[in-house]
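> A predicted structure for the sequence below; I have some questions about it.
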Amino acid sequence: MTNKEKMIVPLLPLRGLLVYPTMVLHLDVGRDKSIQALEKAMVEDHLICLVTQKDMSIDEPAEEDLYSVGTLAKIKQMLKLPNGTIRVLVEGLKRAVVNRFEEEEEFFTVEIEGYDTEEEADLEDKALMRTLLDYFEQYIKLSKKISVETFSTVTDIEEPGRLADIVSSHLPIKVNQKQEVLEINDVKERLNKVIAYIHNEKEVMQLEKKIGQRVKKSMERTQKEYYLREQMKAIQKELGDKEGKTGEVATLREKIEEVGMPENVEAAALKELERYEKIPASSAESSVIRNYIEWLLSIPWTKETEDMLDVNRAEKILDDEHYGLEKVKDRVLEYLAVQQLTRSLKGPILCLAGPPGVGKTSLAKSIATSLNRHFVRISLGGVRDESEIRGHRRTYVGAMPGRIIQGMKKAGTVNPVFLLDEIDKMSNDFRGDPSAALLEVLDPEQNHTFSDHYIEESYDLSKVMFVATANNLATIPGPLRDRMEIIHIAGYTEVEKLEIAKRHLAPKQLKNHGLQKSHLQIRDDAMMALIRLYTREAGVRNLEREIASVCRKAARMIVAGQKKRVVVTEKNIEEFLGKARYRYGQAELEDQIGVATGLAYTTVGGDTLAIEVSLSPGKGRLVLTGKLGDVMKESAQAAFSYIRSNTKKLNVDEKFHEKNDIHIHVPEGAVPKDGPSAGITMATALISALTNRPIRKEVGMTGEITLRGRVLPIGGLKEKSLSAHRAGLTKIIIPRENEKDIEDIPEIIQQELQIVLVSHIDEVLQHALVGEKK
């Protein structure tokens, strides 16, 4: 049952505050209009209407700024404070609906309609009250901001409407939500509204608690880690370990940022460093990661030397350190000249091919000196595992980068001269083909992103000048050979060897043996005798050994006091080196029947080859001996067939093959021999034996023969001409199609050798055989 009562009372606007009926609380009032309203109420019946502002920031609220439902309250006490405000104690009496505003000069008065509700709780109300109290108890336990005494006070309330008001006043909900509760006159609806609010607040509190627990755990873990780290630092400091792993990680991070890696490599290095920091030092993986980071730091990423692009200076260095080898020097100087013009040319990939001892490796060092670049050398002899080039994956025990990355670490710059020594000595097996792995290294279009299995990140090799050395190009796979610029170094003439010995080898060996120029003198005639009679090679390695032997003998004489100064001449060289090991002069001492001198090309340079033919009574059997390869056997068969088909022309008995067994022998049968250039030599020796005409002793020859007697071109002319000159021949017969290669032969050799160009076997016979056809 509800009683309505109208009355006119002064208005007190409230900011951010709401008063429910039956509530008693203090208010601090400071606005002039509000103070006037209070004084008016105190003069009359102490009644005042408390209405909440919609926007608490407004100082002078109008009618539209206030809610239409408020609380009729009674002023219990009023006290003036020193700062001019008034503290008033009010008690809420009943809900009041504002019907009309009447603004007086000094304050508002309103006509209100008060609701006085007589509450009798039914069963549903009691159930709602119980639910509300249960929720309120749970909320108090979660929030811990409301005392247990407050809850016990609330449980004593029997009126359902009053219970809803009191609980709502304790909830931390917004003022507009509390206003909604105030405006609900129906008790059941009000209870349900407060239950909904408290349920929502309870859910929020539970979430807050979970979040708080998570944050607390995180904070505890962080604090624990910080505490443990500080303890570890203190322990390490006591042990004399300075700052231990923490300091080490900080140092490594600083180095990674300073070394100038590409962004992707730096990111990978920092990621590995984070892993290293978290893994215990006792873990096996810790050392693996540490080694990986150290490799990344030790490889040059940006550091490079500045090329000294002075062609004249480079030419002087190359000439001072190497006598001869004009082709190679020209190629290096051309590269320098182009660099000087463009400053952006990729590093060339040169392959110095030639016999041992001609100075391929030392020439690569001179190239580095002339360019002012660092020099690094790796030997590929016997390498047969792909991982030697590309490195091992880090999952393997003892993994490390390949030889290319190791070489770059040793070089310390991104643009060294990188020597791949003995590139022809690589082999392959079940572990992979290292020559295939080198394809990427030696391809200018690919090597700017070289991939090493250990490093994993791409590495730029495009600024490196690669120089490879090889003795035999035939053993280098075609795709790899195609990526290199081949420069042939055939060998040296006697004059060149003499100059090399005087300029480089003799001074070096004198120094190595502790001798001065005043102690030992090797005269030119003795040096020439040493070259001719004690060495027979394309290079100068054995020559250097013989000079070293002379130096040792001289050193012993001087130390023993036998002589103070040793002079070596052509006459006394036998005292130092013994009897001559080789015969210098004509390859044969006299013209012989069935013995022809061929010119051969081997992996150690050019050489002369005697081919002997003997006839014996028989049934035409052709015997070939001397450990010949298939190609040489086929050359012999071709020469034999040509003679059989041209017996009249050659003045040979038509039935020679029915009456005689023919034996072709190439001496030094233990040495394998093969190649396509012995055809005319075998044919000449065979015709000489069949016609009984001697072959000139001073003539050497090379060329392949066809069944029609044509002479086909050959390779290695320079090496073969050098070997002919070494052997003392004065005339060489070569295919006419090799005329273009004569310019490769040193001028001094051309002057001392008569070079005869032929295109048919008939021309060969004219120059090789002694006497006329019978």
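Structure received. Note that the structure is a prediction, hence the values are computed from the model and not measured. Numbering: from 1, shown residues only.
> make it CA atoms for all contacts and neighbour counts henceforth
Fine.
> helix/strand/coil for Lys271?
Assigned with DSSP: H, G, I helix; E, B strand; the rest coil, Lys271 falls in the helix class.
> actually Ala281, sorry about that
Each residue gets one of three states, and Ala281 gets coil by three-state DSSP.
> List the contacts of it.
By C-alpha atoms under 8 Å, 6 or more residues apart in numbering, the contact list for Ala281 reads Lys245, Ser287.
> Distance of it relative to Tyr226?
Distance, Ala281 to Tyr226, by C-alpha to C-alpha, to the nearest Å: 18 Å.
> for Asp125, same thing?
Asp125 sits 57 Å away from Tyr226, going by C-alpha to C-alpha.
> Show me which of those two is the more surrounded one.
Between Asp125 and Tyr226, counted using other C-alpha atoms under 10 Å, Asp125 has the larger neighbour count: 19 against 12.
> Touching, the more buried one and Asn192? I think so.
No. The criterion here is C-alpha atoms under 8 Å, and Asp125 misses it with Asn192 at 9.8 Å.
> all helices for the stretch 601-750 of the chain, in order.
If DSSP state H, counting those that start in this stretch is used as the criterion, the helices of the stretch 601-750 of the chain fall at 630-645, 647-650, 656-659, 679-691, 717-727, 747-752.
> for the stretch 451-600 of the chain, that is, sorry about that
Going by DSSP H, counting those that start in this stretch, the stretch 451-600 of the chain shows helices at 478-482, 494-500, 506-512, 524-534, 541-560, 573-577.
> before we move on, what about the stretch 1-150 of the chain?
So, for the stretch 1-150 of the chain - with DSSP H, counting those that start in this stretch - the helices run 32-43, 123-143, 148-155.
> one more structure, for comparison:
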Amino acid sequence: MNNPNDLFKHLSLSDISDFENIELIPIGAEGLENNDKMSVLSDELPILPIRNIVLFPGMVIPITVSRQKSVRLVKKAYKGDRTIGVLVQANNSKEEPQPDDLYKVGTVAHIVKMFVLPGGNTTIIVQGRKRFEVREFIKTDPNLIAKVNYLEDNFPKKLNKENKALVSTLKESALKILNLNPEIPREAQIALDNIDSSAFLVHFLSSNINAELKDKQELLETLDGIEQATHLLEYMMKEIQHLELKREIQSKASSDIDQQQRDYYIRQQIKVLQEELGVESPEQELDGLRAKGAKKKWSKEVNDFFLKELSKLQRTNAMSGEYPMLMNFVELLVDLPWSEYTKDHFDLVKAKKILDADHFGLEKVKERIIEYLAVLKMKGDMKAPILCLYGPPGVGKTSLGKSVAKALGRKYVRMALGGLRDEAEIRGHRKTYIGAMPGKVIQNIKKSGSSNPVFILDEIDKVGSDHRGDPSSALLEVLDPEQNNSFMDNYLEVEFDLSRVMFIATANNLDTIHPALRDRMEIIEVSGYTMEEKVQIAKKHLLPKQKKEHGLDKADFSMTDAAIQKVVEGYTRESGVRKLEQELGKVVRKITKSIAIGEEYPHKLQATDVVRLLGQENFENDSYESNEYAGVVTGLAWTPVGGDILFIETLLNRGKGQLTLSGQLGDVMKESAMAALSFLKAHADLLDIDYRIFDQYNLHIHVPAGAVPKDGPSAGITMLTAIASALTQRRVKLNLAMTGEITLRGKVLPVGGIKEKILAAKRAGIKEIILCHKNKKDIEEIEPRYITDLNFYYVENAMEVLTLALLHEKVKNPVNFVLQDEAKPNSSVAV
């Protein structure tokens, strides 16, 4: 049998928790001497041989059973009355013992719990009941069975003064041993204090005394309780003398060992323990770091810095709090990819195929990347440009970075900058701070394992700032090709070359980017997709991806172009394709469900099937309104999710020349309205407008969808045309929309978001569009097939706009202006 303490090395938590449910026979304060009344015991007992431990009456101990005969015995007993006889094996052999190998006096045990351990061994929790003596062994197979005589304890029920003193001395000696031996848990004292029975105290101390096995067996065989207590006290006094001598020797030895020797001794012990556990010692770790450093391709300056830090680490006590911080720093130095570069691929044809396969459209962006590869191929080396992909959400800016990395054969890392407010996230913390670490730039370079990865700076327009510094300013050094070859991280304290990293930033809005930061980047606009492009992207990329993610094959179903177009028009309103992918995912889930439960479903989805699967359409395209009313003009607007059309409504009523603006307009839009009105007042004669109208009629300009904030200069010429139409009561040209900024001199200025605005106009059925002549280059960048059936008018001043937009025909039932003559207030004239 193994040491009983081994039980707790193998039991799981669930097994140990089962101890709460163990039912013990109440042997102790009142019943140890009369425990034979608890149950009738047979004179024939199955015998369990044990090693290394002696079971005393009343004691509860664990026993691990490993021999096959013993395992069969305890399992059989556990199913029966759970009573066995426990005899100690005189020798320590692991072989099956013979009757002559066993002592003849043992203890009857009651099995209170049995555990089957993972290794195949069986552990039982037993409680000793009373002693017995073997008369003869009557059976040895399949297990030992003996005829026994039960032995009665002879312990006085009432103690005289001498016996009371003996018991008191036993308890005091036990407490002294507890104080002298720190390895004994303090809970043992609580157990001693709770023992009231003198007989149980003697058995308890006999079981736990540090004595030889034969001495404990001798105590078990001593039936006279007072005699047993006397022998027990002798053993306890020897143990006390031994512990006191040990403490005295330790005290003398410790006074002769100085602090340095003590530390050396402890370090040697730790080293031995680490070797036993298979853990590298500090010296081995330092040797490993030194070997790694010798292989690094770093400069002499960095190498000297590394050796200096390594020397500092070697001088530091491994048990001090500073050691792990120095270790982390030195490990960072050797883990960084100093001058380790991946080889760029210069197969431009293959690179173009990768970009075309991963992204439909985006010709300008892909062309710029191919140009970069071409220069790199011809020159062999160049400072990496800082590209900034600017456009609405969902157009593929971030995923484009993965395709660039694939085309170049470089590693890919991405850093999200949205909501970043702490400058230390870029530059790192100084090592003097608790919990210091390098900035995310260095962390991602380490993660990539290369000094020239494609590094995506996602959402650079959403970087914030607060009392912890300005991350945008910290990014200046990272993104400046003239400075980033010597980037200094506060934690690293040594320069790191970022000039070979290809940084690609993404942004939705350029206005919120720090001006100096924006100046360091090459802005490439990634505009929204046309209807045709979205259909192709859905067919080639989004739908196959969703089928694969939902466990469907290509042949399970397909969608016609009309069905995809219905999803785009009726359920999404965006420049990108993120929402389109979500809606296609809904369609695929519906089909997946039908396949899974065996329902009928269309194998080729039409537009009507889309409505049935997705429900009623979420959006309706804004349609052009007729020109029956004066003062209503269609404008074009840019929104974060793409282009849209808006209507400017103008109304005149009798008053004192007040201007009212409504529709939740921003300051820039209000200023455009005032500039347009001022221009018309200055040039009223050219449009046959009676100047008295401006003083005697109030002007109200409204932009519908009042709950949506609107701002920007793009509605300048639209407001000019609307006001002029209201003042002249002339019709506006049919199927016409416009966008452009206006000045007080009547000059028309260019605006942005042209592609998105043109797509919105086409969706609304508009045929003619007025733009600033400087926006002609934006139209030329759009593929001709996407702008068929659209006529563009390029203008330079406001009068050209009005000439194109206003017809000479007046609206039906025009307003009859009644104006007061300034010289004769009581007279009036109709205009």
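Yes, it's here. Because the structure is a prediction, the values reported are computed rather than measured.
> one step back: can you say which of the helices of the stretch 451-600 of the first structure is nearest to Lys410 of the first structure?
helix 478-482 (24.8 Å; C-alpha to C-alpha).
> what's that closest one aligned against in the second structure?
Mapping helix 478-482 of the first structure onto the second structure (TM-score structural alignment) gives residues 515-519.
> what's the average distance of the matching stretch to the first structure?
Taken against the first structure, stretch 515-519 of the second structure registers an average deviation of 0.9 Å after superposition, with mean C-alpha distance after the TM-score superposition for the first structure.
> what does that stretch rub up against?
Contact with stretch 515-519 of the second structure is made by Ser472, Ser473, Leu475, Leu476, Leu479, Leu510, as judged by C-alpha under 8 Å, 6+ apart.
> same thing but at 6 Å, please
Leu476 (C-alpha atoms under 6 Å, 6 or more residues apart in numbering).
> closest to Ala555 of the first structure out of the helices of the stretch 1-150 of the first structure?
Ala555 of the first structure lies closest, by C-alpha to C-alpha, to one member of the helices of the stretch 1-150 of the first structure: helix 123-143, at 103.2 Å.
> what stretch of the second structure does that closest one fall on?
Going by TM-score structural alignment: helix 123-143 of the first structure matches no residues.
> For that helix, buried residues please.
Asp125, Leu128, Met129, Leu132, Leu133, Tyr135, Phe136, Glu137, Tyr139, Ile140, Leu142 (16 or more other C-alpha atoms under 10 Å).
> could you check the distance from the equivalent of Val375 of the second structure over in the first structure over to Val464 of the first structure?
Taking TM-score structural alignment, Val375 of the second structure has Val338 as its aligned residue in the first structure. Distance, Val338 of the first structure to Val464 of the first structure, by C-alpha to C-alpha: 16 Å.
> between those two, who's got more neighbours?
Neighbours were counted for Val338 of the first structure and for Val464 using other C-alpha under 10 Å; Val464 has more, 24 against 13.
> so what's the residue most central in space within the first structure up against?
The centroid of the first structure falls nearest to Tyr459 when counting by C-alpha atoms, centre = their mean (3.4 Å). With contact taken as C-alpha under 6 Å, 6+ apart, Tyr459 of the first structure is in contact with Thr449, Phe450.
> what range in the first structure matches the longest strand that the second structure contains?
Longest strand of the second structure, by residue count under DSSP state E: strand 122-139. Aligned using TM-score structural alignment, strand 122-139 of the second structure spans no residues in the first structure.
> name the helices or strands packed onto that strand?
strand 60-65, strand 105-116, strand 145-151 (3 or more C-alpha pairs under 6 Å, 6 or more residues apart in numbering; DSSP states H and E).
> What residues sit buried inside the shortest one?
Applying a neighbour-count criterion of 16+ other C-alpha under 10 Å, one finds Val60, Ile61, Pro62, Ile63, Thr64, Val65 buried in strand 60-65 of the second structure.
> Likewise for stretch 385-399 of the first structure?
Using 16+ other C-alpha under 10 Å as the burial criterion, the residues of stretch 385-399 of the first structure that qualify are Asp385, Glu386, Ser387, Glu388, Ile389, Arg390, Gly391, His392, Arg393, Arg394, Ala399.
> which of those residues sit farthest apart?
Asp385 and Arg394 (16.5 Å).
> Remind me what the longest strand seen in the first structure packs against, helices and strands.
In the first structure, with assignment by DSSP E, the single longest strand is strand 86-103. On a contact count with 3+ C-alpha pairs under 6 Å, 6+ apart, strand 86-103 of the first structure meets strand 24-29, strand 69-80, strand 108-117.
> out of those strands, nearest to Thr569 of the first structure?
When these are compared by C-alpha to C-alpha, strand 24-29 sits nearest Thr569 of the first structure, at 129.0 Å.
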